[in-house]
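Student: sequence first, then the predicted structure, then my questions.
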Amino acid sequence: MAKAERISPADFTCVLYEVRNHVAIITINRPERRNALNRRAYDEVEAAFRAASADTDVRCVVVTGSDPAFCSGEDVKEMMTGEEHGKSVQRLTAVRPEPTPAAVAALECDRPVIAAVNGAAVGWGMELTLFADIRIASEQAKFGEIFIKRGLITDVGGLWRLPAIVGPAKAAELLFTGDVIGAREAERIGLVTEVTPHDQLMERALAMADRIAVNAPLALRFMKEGLRRTAYGDLREIGSWVSGTLGKLFETEDHREGVKSFLEKRAPVFKGR
């Protein structure tokens, strides 16, 4: 497969991309899989954020999913089963000592990013909401850092950004339990700024984007960079640690049990090895 930066939005099959009124709209479009990400989808998410960053006409980005979900994380069935099983395991265990490319593209996007969370945002879908600067949720939204249920740790969003957004103790609770919370609880703890009726979500998100996009483009970019520097710190250091740790965890029996139990729709039995 071509590298993500060489994929044109015209070639996307898993993501919808459009620009209107200085706002780029990125929509994960695998509704039949609840917008779970396979390798192609990860590459297209990366390419979409790269395209928005390179387009001088874009002043704000809105990321969302095609109903009924925002993003249900990684497509475990496609990644870990079927004829490509061996190749998938090799891909997952051969983790590069650097942050996930799609995460880097989203975090390095120098335009303000709004996540319009229309449904379940779990696993890497939760991470994607954390890469945004502002999160607006439908009443149907759900959020969950469920990595611990698969014998893994979160990507950089949960470790690097979640504590700054909701506080270290609440972040620890969400990360250690893997609990899934609803939109109102997400609003109460400060994870989202607003909860709207489902049919008004994109209207509200685009209205916010329009309010941002009328401002000076260069000042917006520097404002975002200033917030990143003061609120979050260094991405590459934590990203390198996360990738190295995941490389070890992918090889554990507990991870294999976490995936197997998910596919078999049962509670996992972890053994600490």
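Tutor: Looks like it arrived, so ask away.

Student: please make it C-alpha for all contacts and neighbour counts, starting now.
Tutor: Noted.

Student: all helices for the protein, in order.
Tutor: All helices of the chain, identified by DSSP state H, fall at 39-54, 76-80, 85-93, 101-108, 124-131, 156, 162-166, 168-177, 183-188, 201-213, 217-231, 235-249, 253-263.

Student: okay, these in TSV with mean neighbour count and distance to Asn118 next?
Tutor: Below are these laid out as TSV (neighbours: other CA atoms under 10 Å; distance: least, CA to CA, whole Å):
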stretch	mean neighbour count	distance to Asn118
helix 39-54	23	17
helix 76-80	17	21
helix 85-93	14	28
helix 101-108	20	19
helix 124-131	25	11
helix 156	27	22
helix 162-166	18	20
helix 168-177	15	20
helix 183-188	18	10
helix 201-213	18	7
helix 217-231	14	24
helix 235-249	18	27
helix 253-263	18	23
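
Student: nearest to Ala24 among those helices would be which one?
Tutor: helix 39-54 (6.3 Å; CA to CA).

Student: second one coming, line it up with the first:
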Amino acid sequence: MSYENIELKDEDAIARITLNRPEKLNSFTAAMHAELADALIKTETRGARVLVLTGSGRGFCAGQDLSEREMSAGSGPIDLGATIEKHYAPLVRRLRALPMPVVVGVNGVAAGAGANLALAGDIVIAKQSASFIQPFCRLGLLPDTGGTYALPRLVGHARAMGLSMLGDKLSAEQAAQWGLIWQCVPDDQFDARLDELARHFARAPTKGLAYTKRALNHSLANTLDQQLDLERDLMRELGASVDYAEGVSAFLGKRQPEFKGK
């Protein structure tokens, strides 16, 4: 598949996906969803060890392109549930399950589905000038793309309610202070920090990180006993991994490990 709405680059075990509709603040269309789904499949099958997701231009993603909805309205109401089922839910599930770290670089405004797409990443950094907005309440809707799941877990019930029911703009600095994202970065240091994270994870023990991601995601619904059992099972598998053997060997030999992601 050729891409018109995103860019995909592979280099040194790093997959970089850039949302590329800058004139529309990288808002989603059906075509962009299809391209992104294809790019994520390629990312998983080509041997990448980290995914970096960001946007082009002055915005990260402004959510759904409402002009596309208007054009497709036709004679009856639009089935928004079908859009969730076909596009947004599979996208969030795929990012959460991707067996590698997903680093999201929020380079500008992240609004609606765009904000919640960012929160589906594992490590989220943002430019100091960036912002997060949940504007659904202004349209008579609710935060989708996993927003109602992620927000209360990341910032707590009260703040999730405020963000969702008021639709106020949240600065990147405040988002970091609240724990919504990992880090707020000065604009002139953003690209370097994003590249630093990408190269760090490209050399890291990817299998262990993928299992860490899996365990933390499951912990949100598990009891303590279930989580302890899951830790046991995953550690049993990791104990037989190439990376664990290399990590122990490097530690004992007082040298830097050379992980393979296996």
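Tutor: Good, I have the coordinates. What you see is a predicted model, and the numbers here were worked out from it, not measured in a lab.

Student: now what about the TM-score between them?
Tutor: After superposition, the two chains reach a TM-score of 0.77 (TM-score structural alignment, normalised by the length of structure 2), with 221 aligned residues with a CA RMSD of 2.2 Å.

Student: now distance to Ser8 of structure 1 too, for the helices of structure 1, in a markdown table please.
Tutor: Formatted as a markdown table, the helices of structure 1 follow (distance: least, CA to CA, whole Å):
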| stretch | distance to Ser8 of structure 1 |
| --- | --- |
| helix 39-54 | 7 |
| helix 76-80 | 24 |
| helix 85-93 | 24 |
| helix 101-108 | 15 |
| helix 124-131 | 21 |
| helix 156 | 26 |
| helix 162-166 | 31 |
| helix 168-177 | 35 |
| helix 183-188 | 34 |
| helix 201-213 | 24 |
| helix 217-231 | 24 |
| helix 235-249 | 26 |
| helix 253-263 | 33 |
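
Student: those: which one's closest to Ala69 of structure 1?
Tutor: Comparing these by CA to CA, helix 124-131 comes nearest, at 9.4 Å.

Student: the closest one vs structure 2, average distance?
Tutor: For helix 124-131 of structure 1, the mean deviation from structure 2 after alignment is 0.6 Å (mean CA distance after the TM-score superposition for structure 1).

Student: among the helices of structure 1, which is nearest Arg150 of structure 1?
Tutor: helix 253-263 (4.0 Å).

Student: that closest one to helix 235-249, inter-axis angle?
Tutor: Between helix 253-263 of structure 1 and helix 235-249, the angle comes out at 80 degrees (axes from the mean of the first three to the mean of the last three CA atoms, to 10 degrees).

Student: which residues of structure 2 does helix 253-263 of structure 1 align to?
Tutor: Against structure 2, there is no aligned range for helix 253-263 of structure 1 (TM-score structural alignment).

Student: near the aligned partner of Gly167 of structure 1 in structure 2, how many other residues are there?
Tutor: The alignment partner of Gly167 of structure 1 in structure 2, by TM-score structural alignment, is Gly156. Using other CA atoms under 10 Å, Gly156 of structure 2 has 14 neighbouring residues.

Student: how far away is Gly156 of structure 2 from Ser72 of structure 2?
Tutor: 37 Å (CA to CA, to the nearest Å).

Student: next: Glu7 of structure 2.
Tutor: Using CA to CA, we find Glu7 of structure 2 at a distance of 26 Å from Ser72 of structure 2.

Student: wait, isn't Val76 of structure 1 in contact with Lys260?
Tutor: No. Between Val76 of structure 1 and Lys260 there is no contact under CA atoms under 8 Å: 9.7 Å.

Student: neighbour count winner among Glu7 and Ser72 of structure 2?
Tutor: Legend: neighbour count by other CA under 10 Å for Glu7 of structure 2 and Ser72, higher for Glu7 (18 against 12).

Student: please say which position in structure 1 the more buried one maps to.
Tutor: Checking TM-score structural alignment: Glu7 of structure 2 goes with Leu16.

Student: who touches its match in this structure?
Tutor: Leu16 of structure 1 is in contact with 9, 25-29, counting by CA atoms under 8 Å, 6 or more residues apart in numbering.

Student: let's go with 10 Å and repeat that
Tutor: Listed by CA atoms under 10 Å, 6 or more residues apart in numbering, the contact partners of Leu16 of structure 1 are 9-10, 25-30, 44-45, 48, 63-66.
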